[in-house]
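Student: need coordinates for the below:
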Amino acid sequence: MKFIETKIPDVKIIEPTVFGDERGFFMETFRTSLFNENCGEREFVQENHSKSSHGILRGLHYQTENTQGKLVRVVSGEVFDVAVDMREHSSTFGQWVGVVLSAENKRQLWVPEGFAHGFYVMSDEAEFVYKCTDYYNPKGDVSVKWDDPSIAIEWPLVDGKQPNLSDKDRAGVSFEQAPKF
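Tutor: Next up is the predicted model:
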């Protein structure tokens, strides 16, 4: 397993070693000792699986209570996955990292606590799996506008079409108004 640095040192790309032949493949997707050595000690308490169609954008989400770190991967399809630093006293505050995650490249992204997270579906469909370091708490849930100009995420929108958003994400707050850590 390879841990790859991003422009935000706390956010890591994790690339598994894949062993394959004509019968299929095998890969180790998680090992506590390697993860803790490269990303810091964490305990994962919840795992989620979602399925979304082409053009759907989910995010940018985080929780102010029961703050979650997320280890995310795609098991079917392809997404553009984004982490935004919401930690006011961080040297990378307000910066973002975007990575293509797909069933083909088998990469994962570590999104630590204190980051907003979102993804945009680039394939016909995508299935997204993620481990969380704390439980979902709807009372502390925040959605930051996906297209906030002060963050200026370069989403790879197909044909420049607006993404398909949930009501919650359409009503997201600006980065400036969003609670910080």
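Student: only C-alpha atoms from now on, for both contacts and neighbour counts.
Tutor: Noted.
Student: and the top helix by length along the chain, which residues are buried?
Tutor: Ranked by residue count, the top helix of the chain under DSSP state H comes out as helix 32-39. Along helix 32-39, the positions that meet the burial threshold by neighbour count (16 or more other CA atoms under 10 Å) are 35, 39.
Student: I have a second one here; can you model it like the first so I can compare?
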Amino acid sequence: MQVEETPLKDCFLIKPTIFRDHRGIFLETYQRKRFAEISGIDEEFVQDNQSVSKYGVLRGMHYQKGGYAQTKIVRVIYGRVLDVVVDLRPDSPTFGQTHSVILDDENLHQLYVPKGFGHGFLTLSEKSVFAYKCDHYYTPGSEAGIIFNDPDLDIDWNFPERSMILSEKDKELPTFKEVFG
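Tutor: Got it, this is the predicted structure:
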């Protein structure tokens, strides 16, 4: 396993070791002790989530507030997505900055998303199966988000907005300035 820093503080790209042979592949998607040794981060994950999305579905930009904030490790089981994070921690040197990465079933990379980050993804394949490993239980009253097309965040989704499929809730999310002034 390789763990690489991204441009955003405390956010890491995880590249698992993949064993390939004539039968297919095998990889260890997560091993707590090894991840802690490499990254210096030792999290206890308590909930796994999975979503299935069709081409053009954008989910985000979501986060949980306060004591219910979640650290996540996200990955694609099937398909291809553009995964985007934004640092929403006001005391962070990368506050308000975004980072995007392609996650797919070929590279099998994962993204470590720390507490205090907004997260979203756009499905670029016919279908995607997306998995989230979370260190805190989902709490409906603490969910929040920032609108995906926020002009201050200026996220390049590299996809026509008119072709995106969003939930009604995600279409109504506030802007970065409305939340953080």
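Student: could I get the TM-score for this pair?
Tutor: The TM-score (TM-score structural alignment, normalised by the length of the first structure) is 0.94; 179 aligned residues with a CA RMSD of 1.4 Å.
Student: got a list of contacts for the longest helix of the first structure?
Tutor: By CA atoms under 8 Å, 6 or more residues apart in numbering, the residues outside helix 32-39 of the first structure that reach it are 3, 10, 12, 41-42, 110.
Student: filter those residues down to the buried ones.
Tutor: 3, 10, 12, 110.
Student: any idea how far residue 93 of the second structure is from the alignment partner in the second structure of the last one?
Tutor: Structural alignment (TM-score structural alignment) places residue 110 of the first structure against residue 112 in the second structure. For residue 112 of the second structure, the distance to residue 93 of the second structure under the criterion CA to CA, to the nearest Å works out to 18 Å.
Student: could you do residue 76 of the second structure as well?
Tutor: From residue 76 of the second structure over to residue 93 of the second structure (counting by CA to CA), the distance is 29 Å.
Student: neighbour-wise, which of those two wins?
Tutor: residue 76 (26 against 11; other CA atoms under 10 Å).
Student: show me the contacts for that one.
Tutor: Residues counted as contacts of residue 76 of the second structure (CA under 8 Å, 6+ apart) are 103-105, 108-110, 128-131.
Student: let's see 7 Å
Tutor: With contacts taken as CA atoms under 7 Å, 6 or more residues apart in numbering, residue 76 of the second structure has the following neighbours: 103-105, 108, 129-131.
Student: so it, which of the three states?
Tutor: The three-state assignment at residue 76 of the second structure reads strand, by DSSP: H, G, I helix; E, B strand; the rest coil.
Student: where's it relative to residue 108 of the second structure, distance?
Tutor: 7 Å.
Student: for the residue nearest to the match of residue 110 of the first structure when sequence neighbours are not counted, give me its contacts.
Tutor: Among residues not flanking residue 112 of the second structure along the chain, residue 73 sits closest, at 4.5 Å (CA to CA, 6 or more residues apart in numbering). Residue 73 of the second structure makes contact with 110-113, 132-134 under the criterion CA under 7 Å, 6+ apart.
Student: need those residues in JSON lines (columns: distance to residue 124 of the second structure).
Tutor: Rendered in JSON lines, the data for those read as follows (distance: CA to CA, whole Å):
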{"residue": "110", "distance to residue 124 of the second structure": "17"}
{"residue": "111", "distance to residue 124 of the second structure": "17"}
{"residue": "112", "distance to residue 124 of the second structure": "21"}
{"residue": "113", "distance to residue 124 of the second structure": "21"}
{"residue": "132", "distance to residue 124 of the second structure": "18"}
{"residue": "133", "distance to residue 124 of the second structure": "21"}
{"residue": "134", "distance to residue 124 of the second structure": "24"}
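Student: sounds good, over and out.
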